[in-house]
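**Q** sequence and predicted model, in that order:
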Amino acid sequence: MGHDTERVSVLGLGAMGGAIARAWLAAGYETTVWNRTAGRAEPLVAEGAKAAATAAEAVAASGLVVVCLLDDASVGEALADADLAGKDLVNITTGTPGDARDRARWASGRGARYLDGGIMAVPPMIGVPGSGAYVFYSGSPDLFADRQDALGVPSAARYVGADAGSAALHDVALLSAMTGMFAGMAHAFALTRGAASPKQFAPLLVEWLTAMAGAAHGTAAHLESGDYTLGVTSNLAMMVQGNRTLLRTAEEQGVSSELLTPFMALMERRLADGHGDEDTTGVVDLLLP
């Protein structure tokens, strides 16, 4: 029987929860698992995990309890009858910052220390050294300090503050940026559809987006300083003028511009307000109250 620091219970054995439980098993942790559909535990039991009949039983088995379920409501339902007093509850279920803060208060009221997590990986990256996988964690600093080694087994662990909602906020902010990138990629492939091989175009797209991603540092510097004209090379006036070519090209190619026009409209608003010598940083201000 291992020490409590070498014991973990994982509730929720979907693709991500199963991968995380498997990583702890491979690292020699005494791992108890539970899933609403019990059959999902069988492959892990075959690898050495212990299956709990109920979520409450899984919670009782370990000091460190990791929850990876469908949504916040599922977390509340699964843990409704569990005794959380003295437990370290780590919730890596996808949710909003508000969900995380509410769940942290709920956990504290039941005697548990709480961390919320935002997973920046897909299941095949979990437990693979060098994959780049990591999880944002926020909430109890003492819990993170005490359990950092264990949390670092499935992936790297990055603590982003005592506000329990911070991990979810970081997670959603990065996913939102990714969504915008996917929108641009979709438009680019639509423009070149039938005119260039997608396989030949893709490396050009990756190369260009990788080069442009560094612009985030310039935006950060502008937001920190409050001077949105600092080091600008392509100013807003130039870019709004250039947008006309993008829109005319889409029209010529018979491609809808609906993925581009919302951002372009914000650029035009900022320009109309007299900020032509800035870059696009000022759009951030237009999105805030």
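**A** Sure thing, it's come through. Residues are numbered from 1 along each chain as shown.

**Q** from here on, contacts and neighbour counts on C-alpha atoms
**A** OK.

**Q** number of residues surrounding Glu268?
**A** Using other C-alpha atoms under 10 Å, Glu268 has 19 other residues around it.

**Q** take this one as well and set it beside the first:
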Amino acid sequence: MNSDSMHEKSAPPAPLTLLGAGAMGTALARAWLSAGHPVTVWNRTPARAEALAADGATVARSAAEAVAANRLVIACLLDDASVGDALGDSELAGRDLVNLTTGTPAQGRARAAWAQERGARFLGGGIMAVPPMIGVPESGGYVFYSGSADLFEEHRDTLAVPAGTRYVGADAGFAALHDVALLSAMEGMFAGVSHAFALIGGEKDIDPRDFAPLLVDWLTAMAPAAHQVAERLRSGDYTRGVVSNLAMQVAGGATLVRTAEEQGVSTELITPFHDLMRRRLADGHGEEDTTGVIDLLRSR
């Protein structure tokens, strides 16, 4: 091996354009700038973009000017309509558009078709992080990506600078679908947490700070049940390995409802799930676990 090969330098950080300088966009821009990437930024409210100039960003006067500056264009805007508005006058042919704007799977697929009609490759994204987690590898934040596999592979290193990357398929709507599915599960967990704290809230001798570790430990212990649900969905056998079957859970649910009533707590967060379990039980599935509720949710 000659000395030139031994001292071969890696490629310099790739330039990119960022549309959107809100809280998330600003965090993304600063992560790329800190890693040495030349960043051209545009924001509908110019002052927000200009604040990044001190960090080394080039501020474009228009979205079209920002798009023209670089091949890799990343959008992190308010909503899908904002993406269309911002890029309406831009020349996208030959550009690689990565859309990190929160949206639905259908919007992701439609935006991919829209970009492809204009000669651009497209990658949808779903950010599983809040701004303080961006640029902090140990935070565990990451971004789902779906769409053009070639685009993802070409820009993988650049995309990995602010947060981890997880490519979830060629369907441009899959990033949003994974994003929303996880957020929906989170909301369900928060609903349970809210109900639990409401139950103890009227007891002056129970400090919520003492209760919180118990709640976290319990939820952590229960979370791996998702793997069992996945296996049952895959096999189609909802009875394999069931410990607490649906009949038992429906019977026990009456105690949960009665306790809430005794504590003066509304049951509106827990009764919808109980209603679904009772429906599944009435259909003759008492030996299953709660996996069959998913079939009820998907039957329209």
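**A** Okay, I see it. Just so it is clear, the structure is predicted and the values come from calculations on it, not from any experiment.

**Q** just give me the match in the second structure for Gly274 of the first structure.
**A** Using TM-score structural alignment, the partner of Gly274 of the first structure in the second structure is Gly284.

**Q** need the contact list for Ala172 of the second structure.
**A** Shown in contact with Ala172 of the second structure (C-alpha atoms under 8 Å, 6 or more residues apart in numbering): Pro105, Gly108, Arg109, Ala112, Phe122, Leu123, Gly124, Ser146, Gly147, Ser148.

**Q** before we move on, the earlier item: from Leu233 of the second structure, how far off is the match of Gly274 of the first structure?
**A** Counting by C-alpha to C-alpha, to the nearest Å, the gap from Gly284 of the second structure to Leu233 of the second structure is 18 Å.

**Q** out of those two, which sits in the busier spot?
**A** Set Gly284 of the second structure next to Leu233 and count neighbours by other C-alpha under 10 Å: Leu233 wins out with 15 against 10.

**Q** need the three-state assignment for the match of Gly274 of the first structure.
**A** Per DSSP: H, G, I helix; E, B strand; the rest coil, the local secondary structure of Gly284 of the second structure is coil.

**Q** from the centroid of the second structure, which residue is nearest?
**A** With distances taken as C-alpha atoms, centre = their mean, Asp179 lies nearest the centre of the second structure, 3.0 Å away.

**Q** ok but it is inside a helix, no?
**A** Yes: assigned with three-state DSSP, Asp179 of the second structure falls within a helix.

**Q** looking for the alignment partner of it in the first structure.
**A** Per TM-score structural alignment, the equivalent position to Asp179 of the second structure in the first structure is Asp171.

**Q** returning to that earlier point: now the residue nearest to the centre of the second structure: closest residue in space, sequence neighbours ignored.
**A** Nearest non-adjacent residue to Asp179 of the second structure, counting by C-alpha to C-alpha, 6 or more residues apart in numbering: Gly126, 5.3 Å away.

**Q** so what's the counterpart of the one you found in the first structure up against?
**A** Under the alignment (TM-score structural alignment), Gly126 of the second structure pairs with Gly118 in the first structure. Residues near Gly118 of the first structure by C-alpha under 8 Å, 6+ apart: Ile92, Thr93, Thr94, Val135, Phe136, Tyr137, Ala167, Ala168, His170, Asp171.

**Q** all strands for the stretch 151-289 of the first structure, in order.
**A** 156-159 (DSSP state E, counting those that start in this stretch).

**Q** how about the helices of the second structure, start to end?
**A** In the second structure, the helices defined using DSSP state H lie at 3-6, 23-34, 46-50, 63-69, 80-87, 105-117, 149-159, 174-200, 208-222, 225-235, 246-262, 271-282, 292-298.

**Q** adding distance to Ala93 of the second structure, write these out as CSV.
**A** Below are the helices of the second structure laid out as CSV (distance: least, C-alpha to C-alpha, whole Å):
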stretch, distance to Ala93 of the second structure
helix 3-6, 36
helix 23-34, 24
helix 46-50, 25
helix 63-69, 10
helix 80-87, 12
helix 105-117, 9
helix 149-159, 14
helix 174-200, 23
helix 208-222, 48
helix 225-235, 42
helix 246-262, 56
helix 271-282, 49
helix 292-298, 40
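
**Q** mind checking which of those helices is nearest Pro132 of the second structure?
**A** Taking C-alpha to C-alpha, helix 23-34 is the member of these nearest to Pro132 of the second structure, at 7.5 Å.

**Q** ok, residues contacting the closest one?
**A** Contacts of helix 23-34 of the second structure (C-alpha under 8 Å, 6+ apart): 18-21, 38-39, 41, 52, 55-57, 76-77, 130-132, 134-135, 158, 161-162.

**Q** residue in the first structure paired with Val98 of the second structure?
**A** Using TM-score structural alignment, Val98 of the second structure lines up with Val90 in the first structure.

**Q** ugh, typo on my part, it should be Pro38 of the second structure
**A** The pairwise alignment with the first structure assigns Pro38 of the second structure to Glu30, based on TM-score structural alignment.

**Q** do the same with Gly135 of the second structure
**A** Gly135 of the second structure maps onto Gly127 in the first structure when the alignment is built from TM-score structural alignment.

**Q** ok, now which ones touch the corresponding residue of the second structure for Gly139 of the first structure?
**A** Per TM-score structural alignment, the equivalent position to Gly139 of the first structure in the second structure is Gly147. Applying C-alpha under 8 Å, 6+ apart to Gly147 of the second structure gives the contacts Ala112, Phe122, Leu123, Gly124, Gly169, Ala170, Asp171, Ala172, Gly173.

**Q** now Ile134 of the second structure
**A** Ile134 of the second structure sits next to Ala27, Leu28, Ala31, Gly141, Pro162, Ala163 when contact means C-alpha under 8 Å, 6+ apart.

**Q** hmm, the match of Gly135 of the second structure is touching Pro154, no?
**A** Yes: in this structure, Gly127 of the first structure is within contact of Pro154 by C-alpha atoms under 8 Å, at 4.5 Å.
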